[in-house]
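Chemist: no FASTA, just this:
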């Protein structure tokens, strides 16, 4: 791949070396891109973020945070954090969490998280407006290989949460209740997303918190 500045496609997977991926991510024109690398391919996401994507992104982390508060579960939230296995793979999910006792091992600092020295997050969330096929396909395989605990895809168009438990022996399994946040039914999150279409986040949050404070 040559002339990365002028010829590099975005919002699609492109064959390249790790060195070319690193070069691309340091270019000023891609400073705001979300960056992924997997199986010898890069993906730079440059599509503008619409209102629905932004609203669902904010609401899903609000609901997870409220669940942690209601149940007394320690949480460490990282927004748009990059996780890297140098020379092999990289991901930059919309949101990620370290949960319970593992919050003490959550990375700190200003650098990309190096997974050779830091554990992967317990929960990874991608919010999909136009990227749903990729999020439940190639990215799911990427997060399986990164050995995160659980992977959720928020389908903005359907107000749906497609949740997967990452299996220790490889692969993933669709789940209806979170395994890293026991007692949190995926349908409850979906109801919150659906309610947000007709009301404000404060009202949705009050409903959600009441449901788990009883």
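Modeler: Ah, there it is. Quick caveat: nothing in here was measured; it's all calculated off a predicted structure.
Chemist: contacts and neighbour counts: CA atoms only from here.
Modeler: Fine.
Chemist: Next, please give the residue ranges for the strands of the chain.
Modeler: Secondary structure of the chain, counting by DSSP state E: strands at 13-15, 34-38, 41-45, 75-79, 83-85, 89-91, 95-99, 113-114, 123-128, 150-155, 160-166, 172-174.
Chemist: Check the protein and tell me which residue is nearest its centre.
Modeler: residue 125 (2.8 Å; C-alpha atoms, centre = their mean).
Chemist: how far away is that residue from residue 81?
Modeler: Separation of residue 125 from residue 81 (C-alpha to C-alpha, to the nearest Å): 11 Å.
Chemist: Equivalent analysis for residue 186, please.
Modeler: 24 Å.
Chemist: Structure two is appended below for comparative analysis:
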């Protein structure tokens, strides 16, 4: 009988530090090391533009990380965008923990089903209050909120207008600034 080896966050971080995973683009998801899909041009463009927009909009309110790890109990994923508490010096000795995170954003061009299912469950289970998935092809965004029974109970699909993050109800985020792609 064969079994799957479950890796702890400490094991995974040790492999990273010692260079075992140096040439791998991967992340730890529920104790398993998953290869990440190579980043396409549209994904990079939407992600980078979204990070710049959020940094400008949230200046002085939050730190906006681009494709950097966060640390959960059994996982160390690398969300495309993490909006986290200030100051940035909080993260000198560790990646952001769930209590540091205001919300996460994944940009999905080839990973939509994975981001809407596996990542949604992972982030809700960790207690992250808000999660957005940008559907590059659909030019829309799914917004998950209101955690109940380790999952988000509210799911809204938006393609225009504004959204106010749960953590910053006085700040309006223009949805088109995140989902539109120039022709």
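Modeler: Looks like it came in fine. Just so it is clear, the model here is predicted, and its values are computed rather than measured.
Chemist: returning to that earlier point: export the strands of the first structure to TSV and tack on distance to residue 69 of the first structure?
Modeler: TSV is the format used below for these (distance: least, C-alpha to C-alpha, whole Å):
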stretch	distance to residue 69 of the first structure
strand 13-15	38
strand 34-38	30
strand 41-45	33
strand 75-79	9
strand 83-85	26
strand 89-91	28
strand 95-99	12
strand 113-114	26
strand 123-128	17
strand 150-155	20
strand 160-166	21
strand 172-174	26
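Chemist: the helices in the second structure, which residues?
Modeler: Taking DSSP state H, the helices of the second structure run over residues 9-18, 41-57, 112-114, 120-125, 176-179.
Chemist: With the first structure overlaid, how far apart is the fourth one on average?
Modeler: Put plainly, it is helix 120-125 of the second structure. Mean deviation of helix 120-125 of the second structure relative to the first structure after superposition (mean C-alpha distance after the TM-score superposition for the first structure): 0.7 Å.
Chemist: Just tell me the aligned range of that helix in the first structure.
Modeler: Aligned using TM-score structural alignment, helix 120-125 of the second structure spans residues 140-145 in the first structure.
Chemist: Residues contacting the matching stretch, please?
Modeler: Applying C-alpha atoms under 8 Å, 6 or more residues apart in numbering, the contact partners of stretch 140-145 of the first structure are 38, 89, 91, 151, 166, 167, 170, 171, 172.
Chemist: Check these against residue 49 of the first structure and report the nearest one.
Modeler: Nearest to residue 49 of the first structure among the contacts of stretch 140-145 of the first structure, counting by C-alpha to C-alpha, is residue 91 at 18.0 Å.
Chemist: The closest one corresponds to which position in the second structure?
Modeler: By TM-score structural alignment, residue 91 of the first structure lines up with residue 77 in the second structure.
Chemist: do residue 162 of the first structure as well
Modeler: Residue 162 of the first structure maps onto residue 142 in the second structure, by TM-score structural alignment.
Chemist: now its match, nearest residue through space, not along the chain?
Modeler: residue 157 (4.4 Å; C-alpha to C-alpha, 6 or more residues apart in numbering).
Chemist: so how far is residue 25 of the second structure from the one you found?
Modeler: 30 Å.
Chemist: what about those two, which has more around it?
Modeler: Comparing residue 157 of the second structure with residue 25 by neighbour count (other C-alpha atoms under 10 Å), the higher total belongs to residue 157, at 14 against 11.
Chemist: Pull the contacting residues for that one.
Modeler: 140, 141, 142, 143.
Chemist: make it 10 Å
Modeler: 132, 133, 134, 135, 140, 141, 142, 143, 144 (C-alpha atoms under 10 Å, 6 or more residues apart in numbering).
Chemist: Of the residues you listed, just the buried ones, ChimeraX syntax please.
Modeler: In ChimeraX, a selection of the buried entries from those looks like this (16 or more other C-alpha atoms under 10 Å):
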select :132,133,134,135,140,141,142,143,144
